[in-house]
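J.: With the sequence up front, the predicted model follows.
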Amino acid sequence: MVDSTATEKDGAGFKIIYQILITMLVIAIIPLGGLWYIGIHKSRQQWTANIYRNLVENTEHLTRSVDDWTNMNLRLLEQNAALPAILGMDSNGQNPVLKAVTDTYEWIYLAFTILPDGQNLGRSDGKPVTFYGDREYFKQVLGGKPMGQQVLLGKTSNKPAFILAKPIKGEGAKNHGVIAIAMTLEDLSKTITKTRIGETGYAILLDDTNRLIAHGQGEVSSELQDFSSHPVLSQRNRFDHDSFVFEDNGKKIVAFSKRTGQGWTLIVQQDYKEAYAAADQAQRNALLLLLVTLATVIVIAYLLARRLSTPIRNLTLIADEISRGNLNAVIKEKGRSDEIGALARAIDRMGVSLQMAFERLRKR
């Protein structure tokens, strides 16, 4: 009987302390966890918006730079096309002017003129003339377009080159021929894509057929590169409809694209890990802070649970002693001013009443 009672008392004590502990933890953890989740979620959303805004701003800035760079070269062509030495359509007069162009602008490796029949007339490099009538930029200008452009393997450099061309027009807007400049893509990449975004962010410039004009990492091979399969252009490997996060060669990237004034495409991209590095670090720090806070809450809740359950267990033991006839048990909790103190004083009065009743019974 004694063992059964002791077991009952121990079980009751176990239930009280841990019920109090679990209740306090639930009350603390639910709002704390909710606030943490909401804070992390909103922080992630804000960081995503910042990354997107940064990509857009960099893309727009570079687009303006590309347009300014292109317009500068077109003005260069227009100004030289209007010079008497060029309008004279004589190679002896044109060659010094064309040579001055390549000497002044380091990214231009060849300046040249073409007759309406496609035959090369003047050259800045002094090499033998060649036939350019099969070139798309030449056909564009003779077809009436205000400018011609093409990415191709240069006949002079045997490397991928970017060509800009303008008509040579004399009196009456008669087309005397074409003036053009050729630029290697390596030099062009250095000139127009100097902007870096962190350690992994860079820009890619493509022509209207998605051929590479310039690459921020200088990755221009000896062959013409078609970037039509880039995930930003093909919209493949997109993580959701409204996302700017893509997968490129097994690696997640953030990217944004914009058309330039000439119909080219500028892509700005950055590794996903670097773009979200600060956000991920903030999330890890917040999680660490949450774990520390939870550990502190658990310790405090346990101490409070013990503080509340210990006097209750003591009073339970005293009540049990009184029920066994031990009316001299000392109740330490009588001095408390809370509900536990009131319970202790009630048990003490009960013990006194029982003593008085026993005394009356003995006197009879």
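T.: On my side now, so go ahead.

J.: hey, let's count contacts and neighbours off CA atoms from now on
T.: OK.

J.: Residues contacting stretch 151-161, please?
T.: Here stretch 151-161 makes contact (CA atoms under 8 Å, 6 or more residues apart in numbering) with 162-163, 182-185, 207, 211-213, 220-224.

J.: Please measure how far the first residue of it sits from its last one.
T.: 6 Å (CA to CA, to the nearest Å).

J.: Next, the buried residues of it.
T.: Neighbour-count burial for stretch 151-161 flags 151-154, 159-161 (criterion: 16 or more other CA atoms under 10 Å).

J.: Please enumerate the strands of the stretch 1-150 of the chain.
T.: 108-114, 120-123, 148-153 (DSSP state E, counting those that start in this stretch).

J.: Give the buried residues for the second one.
T.: Taking 16+ other CA under 10 Å as the basis for neighbour counts, the residues of strand 120-123 that come out buried are 120-123.

J.: ok, and here's another one to check against it:
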Amino acid sequence: MKITTKVPLLALAIILAFFFALSSMQYKVMRDALYSTWLNNATETSKGVAKYAAEWLDEKLVIIDMMAHAISGNYSSEQVQRVMDTPLLRDQFVLIFGALEQDGKPLSNTPSWDPGADWDGRKRAWYSQARAADRAVFTPPYNDSATGRLLISAVAKIEDHDTFKGAFGGDIELQTIADIINEVDFNLKGYAFLLDRNGTIISHPDTRLNGKMIDTFFAINTPETSDGFIKTTAEGKEILLKFTPLELKNRETSLMIGVALAPRKIMAETEAFKIIALVLVLAGTLITSLVLYFALNQLLLKPLVALTKSADNISLGELDIKIDGVERTDEIGLMAKAIERMRVSITFAIDKLKKG
């Protein structure tokens, strides 16, 4: 193989290796940065949605607390009904309900609400929950038996100053918050869902999972809060999970927002960059190699071929030729001068022999 072929091929191999190494490093840096950015964005989004949901729910508790205070300051059964009929409660809650300790009969701001003749509010779980709390609290989420709507109730006790008289509360359409949460899809790379601390899925984009435990779909037993994402699987596919609790003002709630991301979908964006980088590497290598080839050909290989031909001609006795390159100051020039001196020396020796 001629040196005119070897040199460009060697240069091509070196350039290709360099560009490939550089591209690989850039790809890794870009991939890690993209991955980290997606996780950070998902974290901030979940915090934002959790904050919005918490503020929305806090507002409902404050309203119930205000109504409880209005009843306690001027207690009577008539005052209880007047407060329950307040337009603000009708605007903010699906239904206002309650019962007094004296008989447990239903109270409501909706005359058509009829839980039945045997209904006794004192036997309901929300009644006991309200009685045990100092301020308004939330019941666990539930689906209304009549409408199937996802509800949660804010309940508080009814007092005559400090004497317990009963309990009341308001139903809240939790589906409003659930819909906002479920609409978060992280650009089709994941989703958010609503659940409680025990792992019961309350609202999931796949409605078949609503009401089921988290371990029926994800390979974890209970939701755990952490700074980072939890690596697990769902239906045999890798999933990243993060749970953000709803933080109410000086109150507790079992509600949480879960975020599920599909790593393969996140990394799919880097595949496009990988292909582009590969094309650019090949194109850059080809262009650089061609430029280097023509540069070597003009500056080194072509002069070397010319000098080699001149040396061959001298060896054949052609001493009246012109040696190209003697004017150059680089290594090619040095070689040309050496051949020129050889030509002159041979010419001088031959002339001397002829005269001798």
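T.: The structure has been received and is ready for your questions. Note that this is a predicted model, so its numbers are computed, not measured.

J.: Please say which position in the first structure Ser108 of the second structure maps to.
T.: Superposed on the first structure with TM-score structural alignment, Ser108 of the second structure falls opposite Arg123.

J.: now for the lengthiest helix in the second structure, which elements pack on it?
T.: In the second structure, with assignment by DSSP state H, the single longest helix is helix 3-73. Judged by 3 or more CA pairs under 8 Å, 6 or more residues apart in numbering; DSSP states H and E, the packing partners of helix 3-73 of the second structure are helix 77-84, strand 150-160, strand 237-245, strand 255-261, helix 263-296.

J.: what residue is smack in the middle of the first structure?
T.: Nearest residue to the geometric centre of the first structure (CA atoms, centre = their mean): Ala275, 3.5 Å.

J.: which of the buried residues of strand 120-123 of the first structure sit farthest apart?
T.: Using CA to CA, the buried residues of strand 120-123 of the first structure span at most 7.9 Å, a distance reached by Asn120 and Arg123.

J.: what do the two both touch?
T.: 112-113, 129.

J.: Would you map the helices across the stretch 101-250 of the second structure?
T.: 125-132, 175-182 (DSSP state H, counting those that start in this stretch).

J.: Have a look at how far, on average, the last one is from the first structure.
T.: On superposition with the first structure, the average gap between helix 175-182 of the second structure and its aligned counterparts reaches 4.2 Å (mean CA distance after the TM-score superposition for the first structure).

J.: Excluding its own residues, what touches that helix? List them.
T.: By CA under 8 Å, 6+ apart, helix 175-182 of the second structure touches 49, 53, 149-151, 191-194, 203-205, 257.

J.: buried ones in that helix?
T.: Those would be 175, 177-178, 181-182, for helix 175-182 of the second structure by 16+ other CA under 10 Å.

J.: same deal with the first one?
T.: Of the residues in helix 125-132 of the second structure, 126-131 count as buried by neighbour count, 16+ other CA under 10 Å.

J.: ok, now stretch 327-340 of the second structure?
T.: Buried residues in stretch 327-340 of the second structure (16+ other CA under 10 Å): 332-333, 335-337, 339-340.

J.: one step back: so the residue nearest to the centre of the first structure sits right up against Tyr52, yeah?
T.: No - between Ala275 of the first structure and Tyr52 there is no contact under CA atoms under 8 Å: 9.8 Å.

J.: hang on, Val326 of the second structure packs against Ile339?
T.: No - using CA under 8 Å, Val326 of the second structure is not in contact with Ile339; the gap is 9.0 Å.

J.: Name the nearest residue to Thr232 of the second structure, sequence neighbours excluded.
T.: Once flanking residues are discounted, Thr232 of the second structure sits nearest to Ile239: 5.3 Å by CA to CA, 6 or more residues apart in numbering.

J.: wait, what's in contact with that neighbour?
T.: Here Ile239 of the second structure is in contact with 231-233, 260-263 (CA under 8 Å, 6+ apart).

J.: ok, those residues vs Asp32 of the second structure, which is closest?
T.: For the contacts of Ile239 of the second structure, the nearest to Asp32 of the second structure is Pro263 (11.8 Å; CA to CA).

J.: Test my guess that the closest one contacts Leu241.
T.: No - under the criterion of CA under 8 Å, Pro263 of the second structure makes no contact with Leu241, lying 10.6 Å away.

J.: which of the two has more neighbours?
T.: Leu241 (24 against 18; other CA atoms under 10 Å).

J.: correct me, but the more buried one touches Thr232?
T.: Yes - counting by CA under 8 Å, Leu241 of the second structure sits close enough to Thr232 to count as a contact (7.3 Å).
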